[in-house]
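In: Output the structure for:
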Amino acid sequence: MSTYEDDHPSTANPEIESPGFSLDDILDELQATGGEGIFLVDSQGRRIVGEGLVEAMAGTLGRIHGGASDKYISSLPSLTSQDISSTTDDACAICQTPYKILLHEEELNLALDSPAVSTDNLGIVQIGSECRHFFCRRDAAQWLAKSNSCPLCRKKCDLSVETPSTSSTTGTPGTAPPNVLPADPRQEAQDLLASLFSGSFSTPAPPTDASAAREEEDTSFMSMYG
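Out: Take a look at the predicted model:
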């Protein structure tokens, strides 16, 4: 007769099959989607990264990639059809909404001038001065809040913001304050992932005293009949 351990094999440090992607893969996917409700599926088809993880990692993601300032995001000028005439693209690279529709939506709402409709997230913007890539204002604002770089060419957008990994609140820029270890947001994110995944891969609880005694009786009974 099989024992509990035979039916539920476990060790003090069980080897867990790798889901097939790294922390960097998850962070890059979070960044590429704006961090809204994305998920990843492992080799066994399990959905293991959901909205809760995105919300929990939002602060860490911002410290890793570094966002643009609110002033920079709000000051991006809306572009006209003439402004974007030189581009070969015809849609926002993030949401794939055609530029024509974005321009029409902005013009219509500006003409209506209704207090019920906000125009803060309408129109097309160029998020960096170093490149000629255009996005709808809504997606650009969400992206820049987490990453101070163009999602297509990775060039820096808000030049007034220092890179988090090379700046500090005190002392000379690019150096850490004395006797203070620099923060490691990727390690923090790794620890967060480990704590979230531990519930999905936890081992079964050991048998209770009653079940152990009953199993011992069954074993003794079976031994009587060889």
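In: CA atoms for contacts and neighbours, from now on please.
Out: Noted.
In: mind listing what's buried in whichever strand or helix holds residue 108?
Out: Using DSSP states H and E, residue 108 sits in helix 99-112. Applying a neighbour-count criterion of 16 or more other CA atoms under 10 Å, the buried positions in helix 99-112 are 99, 102-103, 106.
In: Another sequence for comparison is provided below:
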Amino acid sequence: MFKKELWLPHDFTNHFYHGSIHNLVFLDLEFFPLYLKSQKVEQRIFGYTLTRLVEDPKQQYIKIQLIENIPEEKPLIQEIFQDIKILENKVFIGFNIIHSDLYCLHKRAKALKLKPTCQHPLVFDLYDPKQSRYRGGLNGLFEYLDINIDKQINGMYIRRNAKRVFAQKPRASDILNTIYEYCLEDAKNYFHIISNWHYKFERVNSERFIHFQFKSKKRRRRR
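Out: This next block holds a predicted model:
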């Protein structure tokens, strides 16, 4: 498994909510399509980015992991749950984190018969379906908040090249490094969202944070 961890100096300011900036954790998953014999397409987890600010010393911690073969998806998911458990008193933030990242994580865990170690992490989704002031997903939000990012890599690159990595095709390591740079580019800028939030939005009330339920509700038996 491809894994890199970085500690970078930071000078981010919390204009996001009336709490500690050190309680915020950005989580982002990368996916690839697996074409099944039934002609259905199943989304599998290819990569994982986690970044947060460490209070002492004052640094931004970034962890990026990418799988190099399909069986590594299971241990990757196990590590994601382990991290969520360790940081369960934090607030997990992401763009469409509820209906994309955590939804897919929940679905893949069930398929692999993995039991989440943390049942209901506290989350905030940057994606607002009613938001019409900007377009273009996360990149549109970056632009709207005056965060300059010169994106060189399209997200489709991962979907198109995952099979080449799994098959250990020539330059597979170059592909992994390119995907890593793609993930790192976003990770370095996530906390600029927190710093620039007040330019276009009001501070977030903590009541807008919700608990994502990994554990499915048990159905009542009919009598």
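In: After superposition, what's the TM-score here?
Out: With the length set by TM-score structural alignment, normalised by the length of the second structure, the two chains reach a TM-score of 0.22; 89 aligned residues with a CA RMSD of 6.0 Å.
In: one step back: elements contacting the helix holding residue 108 of the first structure?
Out: strand 124-126 (3 or more CA pairs under 8 Å, 6 or more residues apart in numbering; DSSP states H and E).
In: Next SSE downstream of the strand it packs on?
Out: Once strand 124-126 of the first structure ends, the next helix or strand along the chain (criterion: DSSP H and E) is strand 134-136.
In: now the helix or strand just after that following strand against helix 99-112, angle please.
Out: With elements assigned by DSSP H and E, the helix or strand that comes after strand 134-136 of the first structure is helix 137-144. Following axes from the mean of the first three to the mean of the last three CA atoms, to 10 degrees, one obtains 110 degrees for the angle between helix 137-144 of the first structure and helix 99-112.
In: which helices and strands sit right next to helix 137-144 of the first structure?
Out: Judged by 3+ CA pairs under 8 Å, 6+ apart, helix 137-144 of the first structure is in contact with strand 124-126.
In: how many other residues sit next to residue 194 of the first structure?
Out: Neighbourhood size, residue 194 of the first structure [other CA atoms under 10 Å]: 11.
In: Which residues does the one helix or strand it maps to contact?
Out: Assignment of secondary structure by DSSP H and E places residue 194 of the first structure within helix 185-198. With CA atoms under 8 Å, 6 or more residues apart in numbering as the test, helix 185-198 of the first structure has contacts from 23, 48, 53, 57, 60-61, 63-64.
In: what's in contact with the strand ranked longest in the second structure?
Out: As assigned by DSSP state E, the longest strand anywhere in the second structure is strand 41-54. With CA under 8 Å, 6+ apart as the test, strand 41-54 of the second structure has contacts from 21-22, 24-36, 59-67, 73, 80, 104-105, 108, 162, 183, 187.
In: in it, what counts as buried?
Out: Buried residues in strand 41-54 of the second structure, defined by neighbour count with 16+ other CA under 10 Å: 43-54.
In: now stretch 135-144 of the first structure
Out: For stretch 135-144 of the first structure, by 16+ other CA under 10 Å, it's 135-137, 139-144.
In: Now residue 187 of the second structure. Nearest residue, chain neighbours left out?
Out: Distances taken as CA to CA, 6 or more residues apart in numbering put residue 51 closest to residue 187 of the second structure, at 6.5 Å, once the chain neighbours are dropped.
In: Show the buried residues in the contacts of strand 41-54 of the second structure.
Out: Buried members of the contacts of strand 41-54 of the second structure, counted by 16+ other CA under 10 Å: 21, 24-34, 59-67, 73, 80, 104-105, 108, 162, 183, 187.
In: Would you map the strands across the second structure?
Out: Using DSSP E, the strands assigned to the second structure run over residues 2-9, 24-35, 41-54, 59-66, 91-94, 122-125, 210-211.
In: Kindly reformat those as CSV and extend each row with distance to residue 194 of the second structure.
Out: Shown next, in CSV, are the strands of the second structure (distance: least, CA to CA, whole Å):
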stretch, distance to residue 194 of the second structure
strand 2-9, 16
strand 24-35, 9
strand 41-54, 12
strand 59-66, 13
strand 91-94, 10
strand 122-125, 12
strand 210-211, 18
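In: Quick one: closest of the ones you listed to residue 138 of the second structure.
Out: Ranking these by their distance to residue 138 of the second structure (criterion: CA to CA) puts strand 91-94 first, at 9.1 Å.
In: and that closest one, what other elements does it pack with?
Out: By 3+ CA pairs under 8 Å, 6+ apart, strand 91-94 of the second structure packs against strand 24-35, strand 122-125.
In: can you tell which of those is closest to residue 156 of the second structure?
Out: Comparison of these against residue 156 of the second structure by CA to CA identifies strand 24-35 as nearest, at 9.2 Å.
In: angle of that closest one against strand 41-54?
Out: Interaxial angle, strand 24-35 of the second structure versus strand 41-54 (the same axes, to 10 degrees): 160 degrees.
In: Which residues does strand 24-35 of the second structure contact?
Out: Against strand 24-35 of the second structure from outside (CA under 8 Å, 6+ apart): 41-53, 90-95, 97, 101, 158-159, 162, 190.
In: how about 6 Å then?
Out: By CA atoms under 6 Å, 6 or more residues apart in numbering, the residues outside strand 24-35 of the second structure that reach it are 41-52, 90-94, 101, 159.
In: leaving aside the residues next to it on the chain, what's closest to residue 27 of the first structure?
Out: The shortest distance from residue 27 of the first structure to any non-neighbouring residue, by CA to CA, 6+ apart, is to residue 61 (7.0 Å).
In: State whether the one you found is indeed within a helix.
Out: Yes. Using DSSP: H, G, I helix; E, B strand; the rest coil, the assignment for residue 61 of the first structure is a helix.
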